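Novice: One predicted model, sequence on top.
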Amino acid sequence: MPIRYHQLVTYESGPNSTYEEPKLHSSPGYSSEGPLDVQADVEDPIKTENKRRRRALRFGFLSLLAALYMTFFVAKSFLSGGFIRSCHGKHRIGKHGVHQNATSAKLPTYFTLPSGDKIPAIALGVWRAAPGEVGEAVKAALKVGYRHVDDAWIYGNEREVGEAIRASSVPRKDIWLTSKLWNTFHAPEDVEPALDESLARLGTDYLDLYLIHWPVAFKKGGNTVDFDLTENPYPTWQKLEQMVEKGKVRNIGISNFNIRRIQNLTSNPLKIQPAVNQVELSYWNPQPELVKWSKENGLLLEAYSPLGSAEKVKESLEIPEVLVIAKETGLTPAQVYISWHIQRGTVVLPKSVHPVRVEENFHVAPLSSDAFERLEKAATSHEPFRAVDPHWGIDIWN
């Protein structure tokens, strides 16, 4: 809305003015002190000066409004450009990208999904967590502040995870709980029974997030690939949409999908778009093209094996560039990686069953732009290595 400025009109007064005081005659209605009740034929200089002052005040007020107007829209544009917005200690980001943040800012504690639900930025991953250990890891995580647990039917530990959640002092409504649909259950008639089994094991009547674990469907009773359902996951997705409508799931998404397979799914008339895509992201397999594409298309990524998986974690923690950044920031190498993942705009799922490491992984801090770019360059400058690459007789990644 354009602002119109009014021209300021001034009136000359003072010793060099041409104003001449009118002469007053002695007649009825006049006294020796001046007029009592008569209209002068020229405007009183005091009134003129008052008008000039009022116009100046009005001009100043309009100028102030214009300045405030411009300041508001500049600030609004700045804040909407991907910078963190504070909300009682929690943060949102634009398009899931935060690597421009200054070091004085905080990393986001959650990301907002299309449903409006807020998914915590750090989750306890429980893949490969052995029976008898996973429950204690969950308890330790909830105690230090985690509010996100990532599980799956195939992990075989949902029952112990559910028991640990119920044994904690944290209400179920405050915990983000994720599970995943295994390959064996992609046939539409198998989706709800598989979900119900996970719900029963976890001891809850709903999941915050339910994912298609892999873009691969198995035929009933084995690990033989169902190529038709693999190439066309739409019937599986439609059944997941029904689970949202029934209230058994609040958000649905995918896992291990590349760009082609995502587009293959979303080319259908979906009622609900995928909320997240959980994929392997690490120093060894940073997938910059997928990260960029996902940001541009509003799809949140979740990073599993963020430290490089059990096979690569020791080597990950000894990368020279990471050790330098750790020394600069006062973070541990693991914390540098986890901070980097969040700063890339992804949810991160570090896994540990050791309470000390569980707590360590929860404490993160923003990297400087320089440190972030150095780590990003180091991670994307070598040949990528994928730690998780199942061989099911199908090329999953193409």
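Specialist: Nice, I can see it.
Novice: Only C-alpha atoms from now on, for both contacts and neighbour counts.
Specialist: Will do.
Novice: where exactly do the strands run in this structure?
Specialist: For the chain, applying DSSP state E gives strands covering 30-31, 34-35, 85-87, 90-92, 110-112, 118-120, 124-125, 148-150, 176-181, 209-212, 252-255, 276-280, 300-304, 347-349.
Novice: quick one, helices of the stretch 1-150 of the chain?
Specialist: For the stretch 1-150 of the chain, helices defined by DSSP state H, counting those that start in this stretch occupy the ranges 45-79, 134-144.
Novice: structure B:
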Amino acid sequence: MPSVPTVTLNNGVVMPQLGFGVFQVPDDETAPAVSEALAAGYRSIDTAALYGNERGVGEAVRASGIAREELFITTKLWNSDQGHDEALAAFDASLDKLGMDYVDLYLIHWPTPARDKYVDTWRAFEKLLAEGRTRAIGVSNFQPAHLDRLAQTSDTVPAVNQIELHPGLQQRELREYDRAHGIATEAWSPLAQGALLKADTVTGIAGRHGVTPAQVVLRWHLQIGNVVIPKSVTPERIRQNIDVFGFELDESELAAIDALDEGMRTGLDPDTFN
């Protein structure tokens, strides 16, 4: 089993730095994929209410025989459920689907600024945290302005900010904001949906190390301090994506990947998506 490094969140909770994502995995394919991931050594699983596969995640966890306390389970609140009471009800629904008593991390999926509900939603998250129903709370796709507003209305700093992040969209300013405020940055779409895996820079580095281009990109994430959650339903790729601890990128290789940043979003813009 690979020894996955961890990050300690701002409330002392320890989170694996590399986990397994299930975005766009149909519910009936989720349990086999998560089972494969758990067998390969992943202990952090990232799902969301929107994904419609929380039941599949829970099924795989129960079938694994792995003690619940050895796992780190993340789920997210969808936009239509924002608001204090709505968020509490949605959390109950997610726990029911997962078949769990608690989650390790609960995230607001998007700020949806036009709805203007994320401050009230955050108060509900604080209640869930105080009750021990989630071990940590955080956000996803929040920009500095959204985070500043939370800071003005709450003493609870998000433990995690999960954002689109890959060599083509490195979000340096946002990462630095997170770092300065004690927020762990987690990368979704860490491989840019494969868009950069054929780039000469990446394939050249992969060839030198005898690894795949995806392994190079995941290694880059880990070395610059990101938490990362690659997704795959292919058993071989699931195993490859966690097999990234037997090599290390040198400073020139890290710099070459840094130079690939071109502001390339594969997803939606948090400032305008509502």
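Specialist: Here it is on my side, so go on. None of these values were measured; they are calculated from a predicted model.
Novice: about what we covered before: may I see the strands of structure 1 organised as a markdown table, with mean neighbour count added?
Specialist: Shown next, in a markdown table, are the strands of structure 1 (neighbours: other CA atoms under 10 Å):
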| stretch | mean neighbour count |
| --- | --- |
| strand 30-31 | 13 |
| strand 34-35 | 14 |
| strand 85-87 | 13 |
| strand 90-92 | 18 |
| strand 110-112 | 20 |
| strand 118-120 | 19 |
| strand 124-125 | 24 |
| strand 148-150 | 23 |
| strand 176-181 | 23 |
| strand 209-212 | 26 |
| strand 252-255 | 23 |
| strand 276-280 | 24 |
| strand 300-304 | 25 |
| strand 347-349 | 28 |
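Novice: Redo those strands as a markdown table? Include distance to S198 of structure 1.
Specialist: Output for the strands of structure 1, formatted as a markdown table (distance: least, CA to CA, whole Å):
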| stretch | distance to S198 of structure 1 |
| --- | --- |
| strand 30-31 | 102 |
| strand 34-35 | 98 |
| strand 85-87 | 34 |
| strand 90-92 | 30 |
| strand 110-112 | 25 |
| strand 118-120 | 20 |
| strand 124-125 | 16 |
| strand 148-150 | 13 |
| strand 176-181 | 7 |
| strand 209-212 | 10 |
| strand 252-255 | 15 |
| strand 276-280 | 19 |
| strand 300-304 | 20 |
| strand 347-349 | 20 |
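Novice: L229 of structure 1 is nearest to which of those strands?
Specialist: For these, proximity to L229 of structure 1 was assessed by CA to CA; strand 209-212 is nearest, at 12.6 Å.
Novice: can you name the residues of structure 2 that that closest one overlays?
Specialist: Aligning strand 209-212 of structure 1 against structure 2 (TM-score structural alignment) gives residues 105-108.
Novice: how big is the offset of that stretch relative to structure 1?
Specialist: Superposing on structure 1 places stretch 105-108 of structure 2 at an average distance of 0.2 Å from its equivalents, by mean CA distance after the TM-score superposition for structure 1.
Novice: Next, the contact list for the equivalent of H148 of structure 1 over in structure 2, please.
Specialist: Under the alignment (TM-score structural alignment), H148 of structure 1 pairs with S44 in structure 2. By CA atoms under 8 Å, 6 or more residues apart in numbering, the contact list for S44 of structure 2 reads 15-16, 18-20, 71-74.
Novice: and with 7 Å instead?
Specialist: 16, 19-20, 71-73 (CA atoms under 7 Å, 6 or more residues apart in numbering).
Novice: Give me whichever of the helices of the stretch 1-150 of structure 1 is most buried.
Specialist: Most buried of those by mean neighbour count (mean count of other CA atoms under 10 Å) is helix 134-144; its value is a mean of 22.
Novice: packing partners for it?
Specialist: In terms of contacts (3 or more CA pairs under 7 Å, 6 or more residues apart in numbering; DSSP states H and E), helix 134-144 of structure 1 is packed against helix 158-167, helix 355-362.
Novice: try 6 Å
Specialist: Packing partners of helix 134-144 of structure 1 (3 or more CA pairs under 6 Å, 6 or more residues apart in numbering; DSSP states H and E): helix 158-167.
Novice: which residues of structure 2 does the helix it packs on align to?
Specialist: So helix 158-167 of structure 1 sits over residues 54-63 in structure 2, by TM-score structural alignment.
Novice: between the helices of the stretch 1-150 of structure 1, which one is nearest to Y210 of structure 1?
Specialist: When the helices of the stretch 1-150 of structure 1 are compared (using CA to CA), the closest one is helix 134-144, at 19.1 Å.
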